[in-house]
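>>> Quick one: sequence plus predicted model below, questions after.
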Amino acid sequence: MKRPHLVHFLSIITDEYIAIKASVTMKENSLAQGNNPVDLEKLAPSFPIQAFRLLNAYEFKLKIVGLDENQNEIYKKVFDSDSYGNFNFKIPLRDETGDVVILQLYEIGKEPGLEIHLGTAIPLKITDPKKIVICDFDKTLVDTRYSTTREVYNSLTKPLDSFPTLVKSVDILQAVIREGYHPFILSASPHFYEDAMRDWLYQNHIYTAGIFLKDYRKIFSFLEADLTPKDLKIQGLYKLNHLLDILLMTGIPRELVLMGDNFESDPIIYLTMAMVLKQDHEPWKLWKIVKSQDSFQLNKKQNSQFLNKIYQLNNMITRLDYEPSLKIYIRKKAMETQIKVPHAFEGRLPLIELYDGMPLLAKQDTGGEKDDITDAKIESHPVESN
């Protein structure tokens, strides 16, 4: 029997609101079949194709019940999902909601009169001084390959620990987490990779509630959605949008670390984020600079959404009594010592630290080798101005 199932749920509490990002789908309740024993194979590390059901789209109604520390109900509201079962909203912290410490989740739209309990959550509070690290996955933590049909098939049908681990990247991320940074994973992998990705992260002692992936259902929608078929290959808009979403959920951190690679467009994406945080340009001017880049191709809806998010973030930064600090780690290609960026971005290149992340099998002894870390050098080419 199928029932609504919570694919992921992330709630973050700040001084002003509780930000919630969730996704619900329909799923067989396979681990609760009467008194039959649990099949331990279902608890083994998963691989992406097992979650292919997440390509289906459903709409849901999510009832949120907020409880205080004495288990008293002090908040209740129903939210509608988008046509893909996704929720993204904020609960303002007022007198009646300021004491919420526990959230209970119910789906109430599938069966009239029936409230299906999806789970209970404690909102994540990132304590001051707020420190956040946002890390890419493919080509940054794991050397996945998608250049041939066979490689794509292998990526779908094997656990991620069968691919080489980029040990240097894992070491950097774990070191940053030990310094008190809260981790988020941002990847352009399909949304049905989440279970397999979380398995890999936990095996490598990287614990995060926030994994942001590309929802491929939106790409193939007949309606004008957040993503279009061009976004299959062009990652700039998607990743920058989710970078903005994370900071709109968490609030502006005092210290931010971004980790990625130089195999696609991570340097341009992260330098754009730096220009937002450092307020190098007015939002509308930065929007024009971004629009002119090949890494960002926006339709009308994406134009308005992106500009709106920049203005929101700019307003949040303006109210700060501190200047956010930013560090960017980029895994370099082979013997690379320079990063090529358009002229408009070169002023923030000193924020980037290049490192050599050679792929190694996770079980292989690295022998304590130290990889060379090189400061990014400016090698730019001009960008056309509008």
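Thanks, I have the structure now. Numbers count the residues shown, from 1 in each chain.
>>> For the rest of this, base every contact and every neighbour count on C-alpha atoms.
OK.
>>> Please, where are all the strands along the stretch 151-300 of the chain?
Taking DSSP state E, counting those that start in this stretch to define them, one finds strands in the stretch 151-300 of the chain at 182-190, 210-214, 255-261.
>>> Use this one as the comparison:
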Amino acid sequence: MKRPNLVHFLAIKTDDYISVKASCTMKEWHGPAVVDLSAITPKFPIQDFRLLRSSQFSIRLIGLDENKEQVFKKTYDSDHFGNFNFKIPLYGERKNIKVFQAYEIKKTKGLHIHLGSFIPIVIEGTKKLIICDFDKTLVDTKYSSTKEVYNSLTKPLSAFPTVSHSLELFTKYIDEGFHPFILSASPHFYEDSMRDWLYQNKVFTAGIFLKDYRRIFSLLEGELTPKDLKIQGLYKLNHLLDILMMTGIPDELVLMGDNFESDPIIYLTLFKVLQKEIEPWKLWQSLKKDPAFQFNKKQNSQVLSKFYQLGSMISAREENCKVKIYIRKKANEKEISINPVLKLDRDAIELYDGIPTPVKLTETPVL
């Protein structure tokens, strides 16, 4: 028997609204069962291949206050991939929302299927965020050959070397009150495996943003195209902007990435915008033809629209956001090669050595 199941549910509460990002899918359900905790092992990505399927859902969201009284109720429809992305303006009783209860109401007429209860992450007052890449920054994964791709699908992420310096830096900022987000170009069905790895390393509240590969092969969408399998600029810049739309402009922002792909140009683009050095749309007109991006017309219009929104949010602030960028070295490079339009600010970016920690050989899961 299959029933609707939430892959993830991320709710972020700020002073003015609650932003919700969620994804739903159909999953086999065999009823309640006794769980043998000793038999639980880390998940590996191929176990979640079911997430490549697409379906539409409707969720009814009920908001409760601290006394478990209902103060909000509304129904939302997903896109045809089962993804939800919306904001709930906070006014009146809505400001008292402490927990959400979610129900799927579309798949079986007349039946409301409980998907779970969720507490929004509160980011109010002074906002401090850290946004970190995953592959090559926190974990030294490899995808350059067929064998490496197969290994990445059939092994838990703990089987790959951890970049200990990156992890120490990441958790140091979390301990200092920065809220963590993970931004990765890995396929969307890596989420549970990634969450397992984060929990093992005592990172419990990170929002995860992955690349939805179903959009690449959708003829109707145009949001991602086959070229975006290798080019990460669109995806990462798009979701950096999405995170800021959800949280609002932070007072302090730390960006962590590596020098293997396009992280430096993406992060420096955001840095220039947040420092009010140039109007967002003007900077984008200069950068959109860079090899790291290569947008088509629809992609260009989507990102440009988000830049306009970001520009309005930045203009409403009196003080600039403090931004610090950390880039893991690819080898022994002393500087970063970057698009001259960005005029590299050497005080904003710090190169660091990230030597992967060897892993002990253990028995790998058998499919």
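Noted; the coordinates are in hand. Computed from a predicted structure; not experimentally measured.
>>> hang on, the earlier thing: would you turn the strands of the stretch 151-300 of the first structure into TSV with mean neighbour count and distance to residue 325 of the first structure?
As requested, the strands of the stretch 151-300 of the first structure are exported to TSV (neighbours: other Cα atoms under 10 Å; distance: least, Cα to Cα, whole Å):
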stretch	mean neighbour count	distance to residue 325 of the first structure
strand 182-190	21	15
strand 210-214	21	21
strand 255-261	23	5
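>>> Select, out of those, the one closest to residue 118 of the first structure.
For the strands of the stretch 151-300 of the first structure, the distance to residue 118 of the first structure is smallest for strand 210-214, at 18.3 Å, taking Cα to Cα.
>>> Can you state the residues of the second structure onto which the closest one aligns?
Using TM-score structural alignment, strand 210-214 of the first structure corresponds to residues 207-211 of the second structure.
>>> From the rest of the structure, what touches the matching stretch?
With contact meaning Cα atoms under 8 Å, 6 or more residues apart in numbering, stretch 207-211 of the second structure is reached by 10, 180-188, 190-191, 235, 239.
>>> What's residue 239 of the second structure aligned with over in the first structure?
Alignment note: residue 239 of the second structure maps to residue 242 in the first structure; criterion TM-score structural alignment.
>>> So that match is in contact with residue 187, correct?
No. Residue 242 of the first structure sits out of contact with residue 187 when judged by Cα atoms under 8 Å, with a separation of 9.4 Å.
>>> now for the strands of the stretch 151-300 of the first structure, which one comes closest to residue 115 of the first structure?
strand 210-214 (26.5 Å).
>>> circling back: how close does the match of residue 239 of the second structure get to residue 289 of the first structure?
Going from residue 242 of the first structure to residue 289 of the first structure by Cα to Cα, to the nearest Å gives 19 Å.
>>> out of these two, which sits in the busier spot?
Shown here are residue 242 of the first structure and residue 289; by other Cα atoms under 10 Å, residue 289 has more neighbours (20 against 16).
>>> Quick check: the corresponding residue of the second structure for that one vs residue 345 of the second structure, distance?
Under the alignment (TM-score structural alignment), residue 289 of the first structure pairs with residue 286 in the second structure. Distance, residue 286 of the second structure to residue 345 of the second structure, by Cα to Cα: 18 Å.
>>> now the helices for the stretch 51-200 of the second structure?
In the stretch 51-200 of the second structure, the segments counted as helices under DSSP state H, counting those that start in this stretch are 146-154, 164-175, 191-200.
>>> Can you pull out the residues in contact with the last one?
When you say that, I think you mean helix 191-200 of the second structure. Contacts of helix 191-200 of the second structure (Cα under 8 Å, 6+ apart): 42-45, 48, 156-158, 204, 208, 210.
>>> Span of stretch 66-80 of the second structure from start to end?
Stretch 66-80 of the second structure has an end-to-end distance of 34 Å (criterion: Cα to Cα).
>>> how far does that stretch sit from the chain's center?
Here the centre of stretch 66-80 of the second structure is set off from its chain's centre by 23 Å, with Cα atoms, centre = their mean, to the nearest Å.
>>> buried set for that stretch?
70-72, 77-78 (16 or more other Cα atoms under 10 Å).
>>> matching residues in the first structure for that stretch?
On the basis of TM-score structural alignment, stretch 66-80 of the second structure is assigned to residues 69-83 in the first structure.
>>> Settle this for me: residue 380 of the first structure is touching residue 342, isn't it.
Yes. Between residue 380 of the first structure and residue 342 a contact is recorded at 5.4 Å, counting by Cα under 8 Å.
>>> Looking at the alignment, what corresponds to residue 296 of the second structure in the first structure?
Checking TM-score structural alignment: residue 296 of the second structure goes with residue 299.
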